[in-house]
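Participant: Provided below for reference: sequence and predicted model.
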Amino acid sequence: MTTTPAGRATATAAPRAALAAAFLQGLADQDFATLGGALAADARLRALVPRGLREWTGGEAVAGQFARWFGDTEDFELVEATLGDVGGRLQLRWRLRLRAERLGAGWFTVEQQAYADAGEDGRIARLDLVCTGYRPETDND
């Protein structure tokens, strides 16, 4: 439960936070089936990534895109994650650190921030995301 500025509790905050936590746990575990379970069947992802705006529709397609971004790694760790609420939308942010042959030698950091809306079934129906891209770590990091 969260409270409004006037001090009133909002009943919808707890289930939405649990939904966001399940999504983030699936990502942290590289368990894309669990991540997909937090998505509505007709979920839509709009993502601003370094190559431009991309869109995917359908829970399986969205979960599959996260698997393409963050699967097939030699090492993978969730460094930081936060959840919040902004104007009635779920706010999620995560920073990952990973090594993957497809990216080249060394460690990479990527951070994404997303705003989500739940559908009628209570799962994430819309996810609007911005991404840093894979940033190579340097000795200064």
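Facilitator: Sure thing, it's come through. Residues are numbered from 1 along each chain as shown.

Participant: Please make it C-alpha for all contacts and neighbour counts, starting now.
Facilitator: Fine.

Participant: Please, where are all the helices along this protein?
Facilitator: Ranges of helices in the chain, per DSSP state H, are 13-28, 32-37, 59-70.

Participant: Now do the buried residues in stretch 110-125.
Facilitator: For stretch 110-125, the neighbour count (16 or more other CA atoms under 10 Å) marks Val110, Glu111, Gln112, Gln113, Ala114, Tyr115, Ala116, Asp117, Ala118, Arg123, Ile124, Ala125 as buried.

Participant: Distance check, the last one against Asp117.
Facilitator: Separation of Ala125 from Asp117 (CA to CA, to the nearest Å): 6 Å.

Participant: Hmm, Trp56 is touching Arg46, no?
Facilitator: Yes - the criterion here is CA atoms under 8 Å, and Trp56 meets it with Arg46 at 6.7 Å.

Participant: then this one, side by side with the first:
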Amino acid sequence: MSGTRTKSDPRTPEGSPPVRWSVGGIFLETLATRDYERMATTLGPAVRFRALLPPGPSHCEGPERVTDTFRSWFGSADDFELVDATVGEIGGRLHLSWRIRLRPAPFGIGENWHVIEQHGYADATDSIETLDLLCSGFHPDGRVGSE
């Protein structure tokens, strides 16, 4: 496949390599199963991760540091559900979003069920090279039976 835009592929900006949705799907699958070793294989060797979190901005580089970040958020939960996830594209960037339900929430937030939603925008071809993330933070799940 050529790295330039063609009339049959209007989504790819001029001169940019085509976005691979499959790497986004695999990333979401690894998140759903909390398989952080496999998650690292979806990330490029020099991946740059920037996140806007409720406490403020965060930044790290490299697959190990990125997966360690996700592990710190979700790895210690006894109960974990990927409630919703999407893969798409906007302007040649991969769009990933997910909503997770878990308990206990990390960082001493609470023992009951919490929900979190995150949206990511990535530069990706065969692997994710940059990931910019917006995070809702962990919020108590108000659904009946979520105690």
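Facilitator: Received, thanks. Please read these numbers as outputs of a predicted model, since none were measured by experiment.

Participant: Using a markdown table, lay out the buried residues of stretch 110-125 of structure 1 together with distance to Asp31 of structure 1.
Facilitator: Below are these laid out as a markdown table (distance: CA to CA, whole Å):
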| residue | distance to Asp31 of structure 1 |
| --- | --- |
| Val110 | 18 |
| Glu111 | 18 |
| Gln112 | 18 |
| Gln113 | 19 |
| Ala114 | 19 |
| Tyr115 | 21 |
| Ala116 | 20 |
| Asp117 | 22 |
| Ala118 | 21 |
| Arg123 | 17 |
| Ile124 | 17 |
| Ala125 | 19 |
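
Participant: Report the central residue of structure 2.
Facilitator: Central residue of structure 2 (CA atoms, centre = their mean): Gly120, 5.6 Å from the mean position.

Participant: Not counting its neighbours along the chain, what's nearest the aligned residue in structure 1 for it?
Facilitator: In structure 1, Gly120 of structure 2 lines up with Ala114, judged by TM-score structural alignment. Of all residues beyond its chain neighbours, the one nearest Ala114 of structure 1 is Leu129 (4.1 Å), with distances taken as CA to CA, 6 or more residues apart in numbering.

Participant: Out of the helices of structure 1, which is the most enclosed?
Facilitator: Highest mean neighbour count among those (mean count of other CA atoms under 10 Å): helix 32-37, with a mean of 21.

Participant: related to what we said a few turns ago, surely the residue nearest to Ala114 of structure 1 and Trp94 touch.
Facilitator: No - at 11.0 Å, Leu129 of structure 1 does not count as touching Trp94 under the criterion of CA under 8 Å.

Participant: Which neighbours do the two have in common?
Facilitator: Jointly contacting Leu129 of structure 1 and Trp94 under the rule CA atoms under 8 Å, 6 or more residues apart in numbering are Gln112, Gln113.

Participant: counterpart of Glu81 of structure 2 in structure 1?
Facilitator: Per TM-score structural alignment, Glu81 of structure 2 is aligned with Glu77.

Participant: who's in contact with the counterpart of Ala125 of structure 1 in structure 2?
Facilitator: Alignment note: Ala125 of structure 1 maps to Glu129 in structure 2; criterion TM-score structural alignment. Shown in contact with Glu129 of structure 2 (CA under 8 Å, 6+ apart): Leu43, Gly44, Pro45, Ala46, Val47, Arg48, Ala122, Asp123.

Participant: Tell me which residues touch the second one, please.
Facilitator: Going back to what we said before, that points to Gly44 of structure 2. For Gly44 of structure 2, the contacting residues are Gly62, Pro63, Ser127, Ile128, Glu129, by CA under 8 Å, 6+ apart.

Participant: now swap in Gly108 of structure 2 and tell me
Facilitator: Going by CA under 8 Å, 6+ apart, Gly108 of structure 2 touches no other residue.

Participant: Could you do Gly137 of structure 2 as well?
Facilitator: Residues near Gly137 of structure 2 by CA under 8 Å, 6+ apart: Leu53, Pro54, Ile116, Glu117.
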